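*Asks:* Can you look at this prediction? I've put the sequence above it.
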Amino acid sequence: MKIAAITGISPNVIAELKKGKPRTLELQSAHNIITLTDVLPGDHVFMTHIDLDDVCSGDPGIIVEVLSITINMKRMVEYINPYYYEEKERMSARIQVKYVDNTIAKGVDGRYWAKPTVVDILPSAVFHAG
């Protein structure tokens, strides 16, 4: 199963998500924002603490469900003395996610600039009796 991958997430954030409550994350890494441009609410996403350059087959992560997503641009103007000012733009993505399951990456696609990162994951082997 291939799904979008968000990389470089703090292990503390992943541990907090595993408790089961929805959490909102603000992401500013360009590669993660590019990946999120193809994600809609209701989609599943692979999250791992491993950096994009190091993600490979066999790396652990979690699957989360995206509850909401917002990508926006912030403009800031900084004045220094009356003759100098600097304008900055910062793009960020806010996503609210909920933990679904643990998983392992089987393969990684899209480590190229301006391409979403996609990971092939192992399907869950959890069965519920009922």
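*Replies:* Great, that's in hand.
*Asks:* all contacts plus neighbour counts: C-alpha atoms, from now on.
*Replies:* OK.
*Asks:* Spatially, what comes nearest to the residue positioned nearest the centre of the chain if we skip its sequence neighbours?
*Replies:* For the chain, the residue nearest the mean C-alpha position is I6 (2.9 Å; C-alpha atoms, centre = their mean). Nearest residue to I6, sequence neighbours excluded (C-alpha to C-alpha, 6 or more residues apart in numbering): M47, at 4.9 Å.
*Asks:* Against that first model, consider the following:
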Amino acid sequence: MKYAALTGISPSVIAELKGGKARTLELCSAHNIITLTEAAPGECIFMTSVNEEDLAPGDPGIMVDLLVLSISMKRVEVVNPLFIEERERMSARIKVQFRGTTIARDVEGRKWGDPTKVEVIRSACYRAG
């Protein structure tokens, strides 16, 4: 089965998620936001600290349950004495909870605009909780 893959996640965030408590993250990377457009709460997601372009079979990661997903556009105004500049920034806020560790078996979605998906090696040991 293929799972959405969030890449380039800080190792400290992954370590904190392994503690078992649900955490809310804000993601601004375009490739992660694109991947989340095809995800829905209740699904499992693969997360890794490996960058998207370096992700390959055998790379380690964690599986998390996606509890909440919100993708939004934020407007920011920068005021200078001569002009007002308006910028937009898209971000995704997700609430996830650790399910277990795993390894990527197959990776797809290498073209720009395609969601990153991985097939994972199923764990023989599960976390109770």
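*Replies:* Here it is on my side, so go on. Small disclaimer: the values here were computed from a predicted structure and weren't measured.
*Asks:* What does the superposition give as a TM-score?
*Replies:* Superposed pair, TM-score by TM-score structural alignment, normalised by the length of the second structure: 0.95. Supporting alignment: 127 aligned residues with a C-alpha RMSD of 1.2 Å.
*Asks:* quick one on the thing from earlier: isn't the residue nearest to I6 of the first structure up against V66?
*Replies:* No: taking C-alpha atoms under 8 Å as the contact criterion, M47 of the first structure and V66 are not neighbours in contact, 11.4 Å apart.
*Asks:* sorry, back to before: contacting residues around the residue nearest to the centre of the first structure?
*Replies:* 32, 35, 45-48, 117 (C-alpha atoms under 8 Å, 6 or more residues apart in numbering).
*Asks:* Just name the closest of those to R90 of the first structure, please.
*Replies:* Lowest distance from R90 of the first structure to the contacts of I6 of the first structure (C-alpha to C-alpha) belongs to N32, with 13.9 Å.
*Asks:* Am I right that the closest one is in a helix?
*Replies:* Yes: membership of N32 of the first structure in a helix is supported by DSSP: H, G, I helix; E, B strand; the rest coil.
*Asks:* Among the contacts of I6 of the first structure, name the ones in helices.
*Replies:* Here DSSP state H is the test, and the contacts of I6 of the first structure give 32, 35 as lying in helices.
*Asks:* Same list (the contacts of I6 of the first structure) but as a markdown table, adding neighbour count.
*Replies:* Shown next, in a markdown table, are those (neighbours: other C-alpha atoms under 10 Å):
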| residue | neighbour count |
| --- | --- |
| N32 | 22 |
| T35 | 20 |
| V45 | 24 |
| F46 | 27 |
| M47 | 23 |
| T48 | 24 |
| T117 | 24 |
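*Asks:* Quick check: the gap between I103 of the second structure and M47 of the second structure.
*Replies:* The spacing between I103 of the second structure and M47 of the second structure, counted by C-alpha to C-alpha, to the nearest Å, is 10 Å.
*Asks:* Between these two, which contacts overlap?
*Replies:* Joint contacts of I103 of the second structure and M47 (C-alpha under 8 Å, 6+ apart) are 61-62.
*Asks:* Quick one: the helices in the first structure, in order.
*Replies:* So, for the first structure - with DSSP H - the helices run 11-17, 30-36.
*Asks:* need the ones you listed in JSON lines with distance to R111 of the first structure, can you?
*Replies:* Converted to JSON lines, those look like this (distance: least, C-alpha to C-alpha, whole Å):
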{"stretch": "helix 11-17", "distance to R111 of the first structure": "21"}
{"stretch": "helix 30-36", "distance to R111 of the first structure": "8"}
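*Asks:* Relative to the second structure, what is the average displacement of the longest strand belonging to the first structure?
*Replies:* Within the first structure, and with DSSP state E defining each element, the longest strand by residue count is strand 84-109. In the superposition with the second structure, the average deviation recorded for strand 84-109 of the first structure is 0.5 Å (mean C-alpha distance after the TM-score superposition for the first structure).
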